[in-house]
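Chemist: the sequence and its predicted three-dimensional model are supplied below.
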Amino acid sequence: MSSYLELSARQRIPHIFDAGSFEEFLPPSARVVSPHLAQLDAPVSFDDGVIVGRGLLDGRVVFGAAQEGGFMGGAVGEVHGAKLVGMLRRAVDEGAHAVLLLLESGGVRLHEANAGLIAVSEVMRAILDVRAAGIPVVALVGGANGCFGGMGITARCANAVVMSEEGRLAMSGPEVIETAHGVEEFDARDRALVWRTTGGKHRYLLGDCQALVADDTDAFRQAAIAAIAAAQASEVPLSLAELLAEQDMLARRLRDFGGQIEPMEVWRALGVPDPKAIPMLEADAFVALADNYRAGTGAGGR
């Protein structure tokens, strides 16, 4: 067993893709760095914090990217985003079996604000183009920095999201919410609250992620393979009808849970008999329980 959480982006790739199969595009030797950071005398990384390329996953050609949380928290800048967009477009051109995104990001770099924001919007468009071409996109979220800001939205553009309990997924990070609205709105120092609100278990119960796994690289690999197969089998087209269905789901969520101020209250509203037990359950035991109460399914479904 190898902890996904504790590995760097470069260490995760050989655990997820078939051994020795990953070919990196624009590796560090290409020295493609952010021009904005250099102008600000800020540290640069020779891969600009993201690895992109192509490899095999269970013997099939899969394009992929892995964000490095150790460099500026995986934040997106102009070059970082351009590498993601280029990889996604090449996946369409070469008819990839699927695209796999190993996401770990705090959002957009403040150093490159406008360029980073544009980059994230281009990444989202490219993901939707990949899906429109009939190629599944699966996002893995299990890094220490979570997946926030623009990349939090980007993850939800994928066909499926795979998370661990330790992974976190949201639009705004806890510190951002506290800074903007005060500690009364959200106490970022309350780590248990942070994980209850943004962590994998809550996201799985709400239906924001399609698989929850233990913090284990092989579990992530197997879940990615299964998610790709499920996306191909479902043959759900990327269409206006699908978008409207998603919007209807969000409207129901606001109606059913908008008055709740704590995740455990949401879990209770879903029908979970003992919400306080949820944080203590191991991944397999949690999934066995949660599948009876997830939003849209089971006894507590809407």
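Modeler: Okay, I see it. Numbering: from 1, shown residues only.
Chemist: contacts, neighbours, all on C-alpha from now
Modeler: OK.
Chemist: what are the ranges of the strands in the chain?
Modeler: For the chain, the strands defined by DSSP state E cover 23-25, 50-57, 60-67, 98-103, 137-141, 160-164, 211-213.
Chemist: how about residues contacting the last one?
Modeler: If you take Cα atoms under 8 Å, 6 or more residues apart in numbering as the criterion, strand 211-213 is touched by 161-165, 200-201, 204, 219-220, 223, 227, 283-284, 287.
Chemist: tell me which residues touch the closest residue to Met151 other than its chain neighbours, please.
Modeler: Leaving aside its sequence neighbours, Met151 sits nearest to Gly107 (Cα to Cα, 6 or more residues apart in numbering; 5.6 Å). The contact partners of Gly107, by Cα under 8 Å, 6+ apart, come to 74-76, 147-152.
Chemist: the closest residue to Thr197 other than its chain neighbours - how many residues pack around it?
Modeler: Leaving aside its sequence neighbours, Thr197 sits nearest to Pro263 (Cα to Cα, 6+ apart; 5.8 Å). Using other Cα atoms under 10 Å, Pro263 has 18 neighbouring residues.
Chemist: ok, second structure coming up, stack it against the first:
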Amino acid sequence: MSSYLEANARQRIHQLLDAGSFEEFLPPSARIVSPHLAQLDTPASFDDGVVIGSGRFIGKSVLAASQEGGFMGGAVGEVHGAKLVGLLKRAVIDQVDAVILLLETGGVRLHEANAGLIAVSEVMRAVLDTRAANIPVIVLVGGANGCFGGMGIVACCANAILMSEEARLAMSGPEVIETTHGVEEFDSRDRALVWRTTGGKHRYLLGDCDAVLPDDINAFRKAAAETLACYQQNSAVLTLDELEAEHAMLSKRLNDFGKLSEPMDIWTRLGIAEPASLPMLEADAFMQQAAGFRAGER
């Protein structure tokens, strides 16, 4: 299977890493399940919706995690989050070459409330600790559920985010915005609007992700390899200068686009001559047309 979108968590991680190299930690046979779901008479999963382990990637030693969108939308609970935190802590101990996170999630598992929120906060801290050890953290987003909620923040704590056109990335999901602010604010049934607002193309133009890729696992593998190669020459550590530059970019972005509610209006202000054509472009054609038009590059 070559489609990232259609593959499940294990198919993605096995095909992304070097053939035959992936070794799973805490596999389903270990039966490490959430203690909270049984109390709510909710079905559990023996891997709690996330696959973690070690392997080789373009010959480099890596640790990797892949969230299963088919189980509770990839939502994070106590055990799910603990597996991610443990993986990141092991990365620092083992001094691996990189951590690769294949994220597909709606955010925190509401069934576990505070336990899930705490888990996500611990994942954020673990990502930054991993970077502080000069180990790059690379996030891939290409599943049907996108990457939302606290895990959207986790993604933005990483060194790089690679997305497909089908992927979505945001803090609050469309249904959440509609529920809290009304359909007039955001119509979650308008799928074109949803993808214009949270999809890979808009995120790339705003500077929130590093590449928009075709829906192909090999395309993700190639882009992740190129990203990792960059960090063989450059530090993965988040510095104060980089953080201040990020804040300055976000302030400018808010000033430039804060009063605009339609993504195409933002694309027009970025200088793109025919913004209405962007949603129809294939990923490679989009990347060529978008070159030089990203927020912060003009």
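Modeler: Good, I have the coordinates. Only a predicted model underlies this, so the values are computations on that prediction, with no experimental measurement involved.
Chemist: Serialize the strands of the first structure to a markdown table and add fields for mean neighbour count and distance to Phe17 of the first structure.
Modeler: Listed next are those as a markdown table, based on neighbours: other Cα atoms under 10 Å; distance: least, Cα to Cα, whole Å:
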| stretch | mean neighbour count | distance to Phe17 of the first structure |
| --- | --- | --- |
| strand 23-25 | 15 | 10 |
| strand 50-57 | 23 | 5 |
| strand 60-67 | 24 | 9 |
| strand 98-103 | 24 | 10 |
| strand 137-141 | 27 | 13 |
| strand 160-164 | 26 | 15 |
| strand 211-213 | 24 | 17 |
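Chemist: circling back: pick the one among the contacts of strand 211-213 of the first structure closest to Asp256 of the first structure.
Modeler: Tyr204 (16.7 Å; Cα to Cα).
Chemist: who are the contact partners of the residue found closest to Glu184 of the second structure once you drop the neighbours it is linked to in the chain?
Modeler: Once flanking residues are discounted, Glu184 of the second structure sits nearest to Glu178: 7.9 Å by Cα to Cα, 6+ apart. Residues near Glu178 of the second structure by Cα under 8 Å, 6+ apart: 184-188.
Chemist: pull out the buried residues from these.
Modeler: The neighbour count (16 or more other Cα atoms under 10 Å) marks 186-188 as buried among the contacts of Glu178 of the second structure.
Chemist: ok, of the contacts of strand 211-213 of the first structure, which one's closest to Ser21 of the first structure?
Modeler: Proximity of the contacts of strand 211-213 of the first structure to Ser21 of the first structure (Cα to Cα) peaks at Phe220, which lies at 17.5 Å.
Chemist: how about the closest one, what does it touch?
Modeler: 4, 16, 140, 162, 213-214.
Chemist: for these, give me JSON lines that also has distance to Phe22 of the first structure.
Modeler: Formatted as JSON lines, those follow (distance: Cα to Cα, whole Å):
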{"residue": "Tyr4", "distance to Phe22 of the first structure": "18"}
{"residue": "Ile16", "distance to Phe22 of the first structure": "10"}
{"residue": "Leu140", "distance to Phe22 of the first structure": "17"}
{"residue": "Val162", "distance to Phe22 of the first structure": "21"}
{"residue": "Val213", "distance to Phe22 of the first structure": "23"}
{"residue": "Ala214", "distance to Phe22 of the first structure": "24"}
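Chemist: Met151 of the first structure against Val120, yeah?
Modeler: Yes: under the criterion of Cα atoms under 8 Å, Met151 of the first structure makes contact with Val120 at 7.2 Å.
Chemist: which neighbours do the two share?
Modeler: Residues touching both Met151 of the first structure and Val120 (Cα under 8 Å, 6+ apart): none.
Chemist: what about the longest helix in the second structure?
Modeler: Of all segments of type helix in the second structure, defined using DSSP state H, the longest is helix 113-132.
Chemist: and Val33 of the first structure, how far from Pro43 of the first structure?
Modeler: Distance check for Val33 of the first structure against Pro43 of the first structure: by Cα to Cα, to the nearest Å, it reads 10 Å.
Chemist: for the two, indicate the residue with more neighbours.
Modeler: Between Val33 of the first structure and Pro43, counted using other Cα under 10 Å, Val33 has the larger neighbour count: 18 against 10.
Chemist: in contact with that one, which residues are there?
Modeler: 44-48, 79.
Chemist: out of those, which are buried?
Modeler: Buried among the contacts of Val33 of the first structure (16+ other Cα under 10 Å): 44, 47-48, 79.
Chemist: what's the local residue count around Val194 of the first structure?
Modeler: Val194 of the first structure: 18 surrounding residues under other Cα under 10 Å.
Chemist: just confirm it contacts Ala188, I think it does.
Modeler: Yes: at 6.6 Å, Val194 of the first structure counts as touching Ala188 under the criterion of Cα under 8 Å.
Chemist: common neighbours of the two, please.
Modeler: Taking Cα under 8 Å, 6+ apart as the criterion, Val194 of the first structure and Ala188 both touch Pro174.
Chemist: distance to Ala273 of the second structure added to the buried ones among the contacts of Glu178 of the second structure, as JSON lines?
Modeler: Shown next, in JSON lines, are these (distance: Cα to Cα, whole Å):
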{"residue": "Phe186", "distance to Ala273 of the second structure": "26"}
{"residue": "Asp187", "distance to Ala273 of the second structure": "27"}
{"residue": "Ser188", "distance to Ala273 of the second structure": "28"}
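Chemist: which non-adjacent residue is nearest Ala160 of the second structure?
Modeler: Ile138 (5.1 Å).
Chemist: identify the residues contacting stretch 132-141 of the first structure?
Modeler: Against stretch 132-141 of the first structure from outside (Cα under 8 Å, 6+ apart): 92, 95-104, 127, 130-131, 147, 155, 158-164, 167-169, 220, 224, 227-228, 231-232, 237-238.
Chemist: again, only using 7 Å
Modeler: Contact partners of stretch 132-141 of the first structure, identified using Cα atoms under 7 Å, 6 or more residues apart in numbering, comprise 92, 96-104, 131, 147, 155, 158-164, 167, 224, 227-228, 231-232, 238.
Chemist: can you give me the first-to-last residue distance of it?
Modeler: Stretch 132-141 of the first structure: ends 23 Å apart by Cα to Cα.
Chemist: quick one: that stretch to chain centroid distance?
Modeler: 11 Å (Cα atoms, centre = their mean, to the nearest Å).
Chemist: kindly report the same for stretch 52-64 of the first structure.
Modeler: Put simply, stretch 52-64 of the first structure sits 18 Å off its chain's centre (Cα atoms, centre = their mean).
Chemist: and for stretch 141-151 of the second structure?
Modeler: In terms of Cα atoms, centre = their mean, the centre of stretch 141-151 of the second structure is set 6 Å apart from its chain centre.
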